[in-house]
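# Attaching a predicted model along with its sequence, questions to come.
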Amino acid sequence: MRVAIVENTRVTEVGQVGIALSEAGAKTATIRAYAREPLPDLDAFDALVVFGGEQNARDDEKHPYLPELVSLMRRFGDSDKAVLGICLGSQLLARAYGGDNLIGAAPEFGWRSIGRTEAGKADPVLSVLPDRFLSFQWHDDTFTLPEGAAHLAENEAARHQAFRIGRAAYGFQFHFEANRDVVRNWMTHFPEVIERKEPGWLDRHPEIEPTDGQLSDQAGLALAHAWVRQIRPS
C-alpha cells in the first residue's frame, strides 16, 4: 500500500491519519508542495492525502502549484483511487470537481459538534461514527458541493463538513487527524493566531481537552481507520 501525503504548510501533522496508515503497514511519501517539491505521480501510489494550510483554495497567484494539485486530486479520484482531503484539502477536492470555494464564509475553531446526514449513515467511512460526534475545526472558508457528490456531514457553522465523490474520494472540512497532541503542538506554534481567532480559548483548553479532546480523538481514529480501509493496493 503506497500513499502520497501532500503538505501545504510548514507545520503539518499527520496525527490520527498517520497512526492508521502505520497500523495498516502503508508506505508513505511526503511531498512538501508549499516548498515547491514536485507533486506525486499518479501511477506510483495507491492513494493520495492532502492536508490543510493557511492559504485558500483559489490562492493560485501566491501558490502556483494549486491548479496542478487540484488536477492531480481529480485524476486520483477518477482512477478509483482513494483520496483524502482535509480542510484546505477538502476545499481543493471540491474545486477539482466543479464546486465553488466560498472564501471567509464559515469561520470556525475548536472542538465542535458535527452531525451525519442520511447519506453519511450509509457511507462506508462515516458509518463508523455516531449520528453526532466531535472533531477539531480551524477554518474560515467553505465550498459548495460538486454535482453528484454525496453529502455526508454538516453542522450549523458550515453545512458541507464532509462529502464523497465516486467510490473513495473524500473531503473533510474538519481536522479529524488533529488528536490532542496535534492540537497542543498547534497551540505552541500559533498562540497569537488562536487568540485572535477564538479569544480566551487557550485559557479554556485545560478544562475542555480531557472531555472534548478525548471524544474527538476517538472519532478521528475511527474515521482514519475507515478511510484507510478504502485503499486498494495495486
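Happy to help now that I have it. Numbers count the residues shown, from 1 in each chain.
# hey, let's count contacts and neighbours off CA atoms from now on
Will do.
# Find the centremost residue of this structure, please.
In the chain, the residue lying closest to the centroid (CA atoms, centre = their mean) is residue 86, at 1.2 Å.
# Neighbours of residue 207, how many?
11 (other CA atoms under 10 Å).
# Kindly confirm my reading that it is in a helix.
Yes - counting by DSSP: H, G, I helix; E, B strand; the rest coil, residue 207 is part of a helix.
# residue contacts, it?
By CA atoms under 8 Å, 6 or more residues apart in numbering, the contact set of residue 207 is empty.
# hmm, try it at 10 Å
Contacts for residue 207 were tallied using CA atoms under 10 Å, 6 or more residues apart in numbering; they are residue 213.
# any idea how far it is from residue 45?
Distance of residue 207 to residue 45, computed by CA to CA, to the nearest Å: 42 Å.
# Within the helices and strands, which one has residue 30?
strand 27-32 (DSSP states H and E).
# can you pull out the helices in the chain?
15-23, 66-78, 88-96, 118-122, 180-189, 191-197, 201-208, 214-228 (DSSP state H).
# I'd like to know which of these is closest to residue 34.
Comparing the helices of the chain against residue 34 with CA to CA, the closest turns out to be helix 66-78 (9.4 Å).
# thinking again about what came up before, just to check, the residue nearest to the centre of the chain is in contact with residue 57?
No - in this structure, residue 86 is not within contact of residue 57 by CA atoms under 10 Å, at 11.9 Å.
# Use this one as the comparison:
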Amino acid sequence: MRVLVVQNYQDTGLGQVGRALQEVEARIDLRQAYLGEALPADDADHDGLVVLGGDQNALADDDYPYLPALARLIKTFGDGGKAVLGICLGSQLVARGYGAENIIGRPTEFGWHQVTRAAGAASDPVLSAVPHRFPIFHWHSDTFSLPDGATHLASSTMTANQAFRIGRAVYGIQFHFEADTKLVEQWTHVFRDQIAKIDSDWLDHYGGHMEEDGPADAAGLALARAWVALI
C-alpha cells in the first residue's frame, strides 16, 4: 500500500493518521508542495491520498501556484475510486476540487470543541467510529459549501460543514482529528506567536485544556484507523 501525502505548511505532521498508516505498514510518499516539491501527474502510483492543513486559504493561487493542480489531483484520485482524506485546508481543497464554494475569512474556530455527527453519519464507515458528540481540536477560519452529491457528516457550533464524504471514500474533514495531544503540544511551541494573536488566554490555561480534553485523542485515532481501512 503506497499513500501520497501532500504537506502544505511547516510542522503539519500526520499525527494519528500517521500512526494508523504505520499499523498497516503503508509506504508514505511525502510531497512538501509548499516548498516546491512536485506533485504526481495522476494517481497511477498510489493507493490513497492525504492532503494536510495549512495557514493559507484554498484560493491562494498567487502565492501557492500548485493549489489548482492539487485540487484537480484530489478529484482524479476520487474519480478513480481511491481513498482521499483532506484535513482542514485539505478539506477545503477537496471541496474546491469537486466544484463547491470556498468561503474565506470567517471568525477563527480554535481549540478543543465539540463536534456533532449528522444523521447520515451513523452508517458512514468513518464517522460511525466515534460517538454522536465528541471533543476534537480545531484551528481554522475558512470553510466551504458542500459539493453536489456530498453526504454531510458533522458540524460544530461555529461551522455547519465540519465533515463530508463523496462517493465511497473521499473525505473532507475540517477539524484536526490527526492532532493528538502530542502534536498540539508541539504546535503551542512552534506557532506560539500565531496562537497568542488568536487567543492569548488559551495559552495561559493550556494545561487545563489539555487535562480536560486530552481524551479527544481516542476519537481522532478511531477516525484515522477507519479511514485507513478504506484504502
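Cool, got the structure. Source: prediction; values computed, not measured.
# overall similarity of the pair, as a TM-score.
Once superposed, the chains reach a TM-score of 0.98 (TM-score structural alignment, normalised by the length of the second structure), with 230 aligned residues with a CA RMSD of 0.8 Å.
# who's in contact with the residue nearest to the centre of the first structure?
Applying CA under 10 Å, 6+ apart to residue 86 of the first structure gives the contacts 49-53, 92-93, 162, 170-177.
# One more: residue 14 of the second structure?
5, 7, 20-21, 50-53, 87, 178-179, 183, 224.
# top of these by neighbour count?
residue 53 (30 neighbours).
# Quick check: it touching residue 138?
No - counting by CA under 10 Å, residue 53 of the second structure stays clear of residue 138, with 11.1 Å between them.
# by contact count, what packs against the strand holding residue 30 of the first structure?
strand 2-7, helix 15-23, strand 47-50 (3 or more CA pairs under 10 Å, 6 or more residues apart in numbering; DSSP states H and E).
# Same list (these) but as JSON lines, adding distance to residue 151 of the first structure.
Below are these laid out as JSON lines (distance: least, CA to CA, whole Å):
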{"stretch": "strand 2-7", "distance to residue 151 of the first structure": "24"}
{"stretch": "helix 15-23", "distance to residue 151 of the first structure": "21"}
{"stretch": "strand 47-50", "distance to residue 151 of the first structure": "19"}
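# With residue 127 of the first structure as the reference, name the closest of these.
If we rank those by CA to CA, the stretch that ends up nearest is helix 15-23, at 17.1 Å.
# compared with the second structure, how much does that closest one deviate?
Helix 15-23 of the first structure: mean distance to aligned residues in the second structure after superposition is 0.3 Å, counting by mean CA distance after the TM-score superposition for the first structure.
# who's sitting farthest from the centroid in the second structure?
Furthest out from the centre of the second structure (CA atoms, centre = their mean) sits residue 204, at 26.4 Å.
# That one maps to what in the first structure?
Matched by TM-score structural alignment, residue 204 of the second structure corresponds to residue 203 in the first structure.
# residues contacting that match?
So residue 203 of the first structure contacts residue 195 (CA under 10 Å, 6+ apart).
# same thing with residue 39 of the first structure?
Residue 39 of the first structure touches 4, 5, 6, 30, 31, 32, 33, 65, 68, 69, 72, counting by CA under 10 Å, 6+ apart.
# how much space between it and residue 77 of the first structure?
Residue 39 of the first structure sits 16 Å away from residue 77 of the first structure, taking CA to CA as the criterion.
# same question, residue 143 of the first structure
18 Å.
# returning to what we had before: list only buried entries from the contacts of residue 39 of the first structure.
Among the contacts of residue 39 of the first structure, those classed as buried by 16 or more other CA atoms under 10 Å are 4, 5, 6, 31, 32, 33, 65, 69, 72.
# can you tell me which of those lies nearest to residue 147 of the first structure?
Of those, the one sitting nearest to residue 147 of the first structure (CA to CA) turns out to be residue 72, at 18.7 Å.
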